[in-house]
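Student: can you look at this prediction? I've put the sequence above it.
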Amino acid sequence: MTWEGRLPFPGSLFMFLCMLSSLCDSHPHSAWPLSSRAVAGAASNDTARKVADIAAEVAGYADVAKQIIDLAVFGAAQNRSYRRLADFTDTIGNRVSGSHNLEMAIKYMYNAMTQDGLDVHLEPVKIPHWVRGEESAEMIVPRVKNLAILGLGSSVGTPPEGIKAEVLVVQSFVELKQRASDAIGKIVVFNQPFVSYSETVAYRAYGASEAAKVGAVATLIRSVTPFSINSPHTGWQDYQDGVRRIPTACITVEDAELMWRLGQRGQKIVVRLTMGAKTLPDADSFNTVAEITGWQHPEQVVLLSGHLDSWDVGQGAMDDGGGAMISWEALSLIKNLGLRPRRTLRTVLWTAEEQGGVGAQQYYNLHKVNLSNFDLVMESDLGTFTPQALQFTGSDVARQVMEEVVKLLAPINTTKLETHGEGTDISPWMQAGVPAIYVTESGIQSAET
């Protein structure tokens, strides 16, 4: 695969945003703190500049924006994020929570960012340690067919001999409740239609417990994706307290549809499921933190992030090696250009995101005492495609600032500002009122591995 001529990786966009948010000392007489959080606070006590003044201030960074974009897209740093991503994933491979590979990934990034001249440290976190083990599934009635499966994170295993049971196929939680008496002693297959990831993922997350409530012995969940080439996806699932824990795995869209059609015809379906999954004691891990200290307001932070962990059945390039690399690249580019941020620019590479944002929640718990010092938080966790839009959460005044900022991104065709951001790792900050940005990208077709 050649990278020359490729549309820009989100790194230049990410770095540009954090630079503006921290107000680099690029102009000798620049003194106004261009922080979206600071702007919002100033507006509340009638000291904010008029929007026209804000627009003029931001427009004054057009030359700096061009320097950033030229370096990242056309200059010496062209494709560097891609090369770093390839080196990282080729060297380490998958990085599931609790694994030796994740430990090696953290060491790799610590050393790489230190050699890059950044101030790097590690912050300890206890993380879940779930092991997949051997797993298989086979439909044995009405005909023999191997079923491609991937056990879901935190699932319990089956007995060594597996579970052999008749199948009940449903398309929603509502249908499951309506057919509760039919589910007793059966393997429930969820063939839910894909609506959106945020909506459809509920079946992966809660399907096992909902089925257990009505007496099911296991669940097989249609992979949460609109596209499939007979490839199951994985992800984390959550057992409800006080509900019997039953094995759960994802199957392909094709197999879910097959069993649904068989069920609609009234045919009996029997499946044998074997899973060696188990949960070990929590493991020691770290959030990896790199920063460039602000020269005027070092205590104030603009945070950008991605997560280092991945699932165990791929190399974790898009989820979320790309997000980790551009979070590093942002700081690298600032150093390359000799820009000096007034505020501290901090990259955090989270651990155990796939297990529910464990590392990010730990970081928030430790640092929320200094909440007022966090001006902006950013996250990228949607792959390595072309940046398309920014999802922004913040005050109306802060949004007006961002509307001016994105105008400077026209050369890389990323001028769309969407309402309300998301992101597992930055959600605690968003809920606490810190302005947040989530980078969305074109080409997103599916989620998880």
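Tutor: Perfect, thanks for sending it. Residues are numbered from 1 along each chain as shown.

Student: contacts and neighbour counts: CA atoms only from here.
Tutor: Fine.

Student: next, the buried residues of the strand ranked longest in the chain.
Tutor: Scanning the chain for the strand with the most residues, using DSSP state E, yields strand 278-292. Residues 278, 285, 286, 287, 288, 289, 290, 291, 292 are the ones in strand 278-292 that count as buried (16 or more other Cα atoms under 10 Å).

Student: now do the same contact list for the second one.
Tutor: By Cα atoms under 8 Å, 6 or more residues apart in numbering, the contact list for residue 285 reads 98, 103, 124, 125, 126, 127, 351.

Student: buried ones among these?
Tutor: Of all those considered here, the ones buried according to neighbour count by 16+ other Cα under 10 Å are 98, 103, 125, 126, 127, 351.

Student: just the residues you listed now: which is nearest residue 88?
Tutor: When those are ranked by distance to residue 88 (Cα to Cα), residue 103 comes first, at 13.2 Å.

Student: now do the SS call for the closest one.
Tutor: Under the three-state scheme (DSSP: H, G, I helix; E, B strand; the rest coil), residue 103 adopts helix.

Student: second one coming, line it up with the first:
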Amino acid sequence: MTTFILRSLFCSFLVWALLPYQVVAQSNYDVSAYTDEAQQIIDAALQDGESFKRLTYFTDTFGHRLSGSESLEQSIDWILQEMQRQPLDRVTTQKVMVPHWVRGEESLSLVSPRSLHLPMLGLGGSVGTPPEGIQAEVLVVNSFDELEAKAQQAKGNIVLYNVPFTMYGETVQYRLQGAIASLVRSVGPYSMQTPHAGTSNYEEGTPKIPHAAITSEHAAMLERMQDRGQKVTVNLSMEAETRPDKLSRNIIAEIKGSEKPEEIVVMGGHIDSWDVGQGVMDDAGGCFAAWEALLLMKKLGLKPKRTVRVVMWTNEENGLRGATAYRDSVKADGSIDDHILAIESDSGVFEPRGFGFTGSDNAFAMVSAIGQLLEPVGSETISRGGGGADIGPIMREGVPGMGLQVDGSRYFWYHHTAADTIDKLDEEEYQQCIATMAIMAFVVADLPHSLPRK
């Protein structure tokens, strides 16, 4: 999740999660006819022991899935094989050329005032160091204003931005802006010596220098050393390089609508991840929850009037090319106007709370009424404002969008780190996410009237 071009979108997402708008209790839309189907979905989701096993097998077997990597393409092959054995109406892929950045070997060592290995992660898109590495004194700053004031001191040194985590969209800019930055305090509220991966970019006309993230613990330590007047010297070594683009694929699966198959409810997440951990919360869990939601409808014999489509987008983390390719394809074939709702899960599959929704007032009233059906799993709150990185391109074309909202209190503990692994998830919470997505997608797809854009 979270590419450099989407930092403002992600910041907005966190604001959406905190907005006080609640479900519209006095909605004019009566969805009581769907009470039985909703309970069927909940019961089936909570009793399905295979869904979590499937996610666990996948993440254990394939691990991280960075764009351009063999592990990403092998994981896509496996998903396709599984889907093709299932009773889905259509399974296909969409070819996408994606960036191919390779981390290589890397290390960061404190040279003075003492010798110490410092955990670090080079930032995606960064150039590498010379083979012998870069050894230099560190200048710690807390803002761009401070850097500007100390511009002369920065020359010839390694600059460390030590900025405490506030909100992701606010803090991440320190990682991504400023052409002379080379080290940043990892973007996250909690650390156990766990640096966070992420992407970087270079301003036009400025030298391309290596960029890496270090732990919050060590960023604070280096600043304390500097404040005491100690000379802080480190040695940074990175083999990072950007290779030619490689072919990847979006995965598309769907069940056809029984009455209006041309109209589409699309839901999903991104199948790529950073090259650390297993990419479970970010975002295999979101992809698989959408997949399992689609399977539930089929297994229960539910036949929505409209088509329900699942997309697992490629290359969200460092390019968003999968989402852009999908938008371009549905614009080209004219089906963009037939997309009545887009749902994304890219915030982890922790205990679900509801959805954030972006669309017309009439559509908000309708999805708020549907939200009442989610009360048995505690995910009935529908907030104003919502969406996601991968559905962002089609939302900008007028498609109403919503993002699954969950208990995000621990999400950024693990986000983009080696600790994003399956053991951090709870099976029942994951099943509740599946039920939440399945109910919203099914009911919207089966309503007598389409979700209005105005």
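Tutor: Sure, I can see it. From a predicted model like this one, the values you see are computed outputs, not experimental measurements.

Student: TM-score for the pair, please.
Tutor: These two chains, once laid on top of each other, score a TM-score of 0.83 by TM-score structural alignment, normalised by the length of the first structure; 387 aligned residues with a Cα RMSD of 1.5 Å.

Student: any idea which of the buried residues of strand 278-292 of the first structure is the one closest to residue 324 of the first structure?
Tutor: Taking Cα to Cα as the measure, residue 324 of the first structure sits nearest to residue 288 out of the buried residues of strand 278-292 of the first structure, at 10.2 Å.

Student: from residue 44 of the first structure, how far out is that closest one?
Tutor: Noted for residue 288 of the first structure: a distance of 35 Å to residue 44 of the first structure, by Cα to Cα, to the nearest Å.

Student: and what of residue 165 of the first structure?
Tutor: 62 Å.

Student: nearest spatial neighbour of residue 74 of the second structure, skipping sequence neighbours?
Tutor: Leaving aside its chain neighbours, residue 74 of the second structure sits nearest to residue 62 (7.5 Å; criterion: Cα to Cα, 6 or more residues apart in numbering).

Student: the one you found and residue 77 touch, don't they?
Tutor: No: the pair residue 62 of the second structure / residue 77 is not scored as a contact, 10.9 Å apart, by Cα atoms under 8 Å.

Student: who has more neighbours, those two?
Tutor: When residue 62 of the second structure and residue 77 are compared for neighbours, residue 62 comes out ahead with 18 against 13, by other Cα atoms under 10 Å.

Student: residue contacts, the more buried one?
Tutor: Taking Cα under 8 Å, 6+ apart as the definition of contact, the neighbours of residue 62 of the second structure are 71, 72, 74, 75, 278.

Student: how near is residue 107 of the first structure to residue 113 of the first structure?
Tutor: Counting by Cα to Cα, the separation of residue 107 of the first structure from residue 113 of the first structure is 10 Å.

Student: quick one, helices of the stretch 201-350 of the second structure?
Tutor: The residue ranges that make up the helices of the stretch 201-350 of the second structure, judged by DSSP state H, counting those that start in this stretch, are 216-227, 285-299, 321-332.

Student: among those helices, which is the most enclosed?
Tutor: The highest mean neighbour count among the helices of the stretch 201-350 of the second structure, using mean count of other Cα atoms under 10 Å, belongs to helix 285-299: a mean of 25.

Student: that one against the first structure, how far on average?
Tutor: Once the two structures are superposed, the average separation between helix 285-299 of the second structure and the matching residues of the first structure is 0.6 Å (mean Cα distance after the TM-score superposition for the first structure).

Student: in the first structure, what residues pair with that helix?
Tutor: Taken onto the first structure by TM-score structural alignment, helix 285-299 of the second structure occupies residues 322-336 there.

Student: redo the helices of the stretch 201-350 of the second structure as TSV? Include distance to residue 434 of the second structure.
Tutor: Rendered in TSV, the data for those read as follows (distance: least, Cα to Cα, whole Å):
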stretch	distance to residue 434 of the second structure
helix 216-227	34
helix 285-299	5
helix 321-332	22
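
Student: which residues in the second structure does the longest strand of the first structure align to?
Tutor: Residues 241-255 of the second structure are matched to strand 278-292 of the first structure when aligned by TM-score structural alignment.

Student: check the offset of that stretch from the chain's centre.
Tutor: Stretch 241-255 of the second structure sits 16 Å away from the centroid of its parent chain (Cα atoms, centre = their mean, to the nearest Å).

Student: do stretch 148-157 of the first structure as well
Tutor: Between the mean C-alpha location of stretch 148-157 of the first structure and the chain-wide mean there is a distance of 20 Å, by Cα atoms, centre = their mean.

Student: what of stretch 142-156 of the first structure?
Tutor: Distance of stretch 142-156 of the first structure from the chain centroid (Cα atoms, centre = their mean) equals 25 Å.

Student: start to end distance for that stretch?
Tutor: 27 Å.

Student: residues making contact with it?
Tutor: Contacts for stretch 142-156 of the first structure (Cα under 8 Å, 6+ apart): 130, 132, 135-139, 204, 230-238, 245-252, 255, 267-270, 275-279, 355.

Student: and the residue nearest to residue 74 of the second structure, what's its match in the first structure?
Tutor: By TM-score structural alignment, residue 62 of the second structure lines up with residue 92.

Student: tell me how far that match lies from residue 403 of the first structure.
Tutor: Between residue 92 of the first structure and residue 403 of the first structure the distance, using Cα to Cα, works out to 39 Å.

Student: also residue 325 of the first structure?
Tutor: In this structure, residue 325 of the first structure and residue 403 of the first structure are 26 Å apart, going by Cα to Cα.

Student: ok, now residue 424 of the first structure?
Tutor: Spatial separation of residue 424 of the first structure from residue 403 of the first structure under the definition Cα to Cα is 24 Å.

Student: same deal with residue 339 of the first structure?
Tutor: Distance, residue 339 of the first structure to residue 403 of the first structure, by Cα to Cα: 23 Å.

Student: ok, now residue 120 of the first structure?
Tutor: Summarising the geometry, the distance separating residue 120 of the first structure from residue 403 of the first structure, computed by Cα to Cα, is 32 Å.
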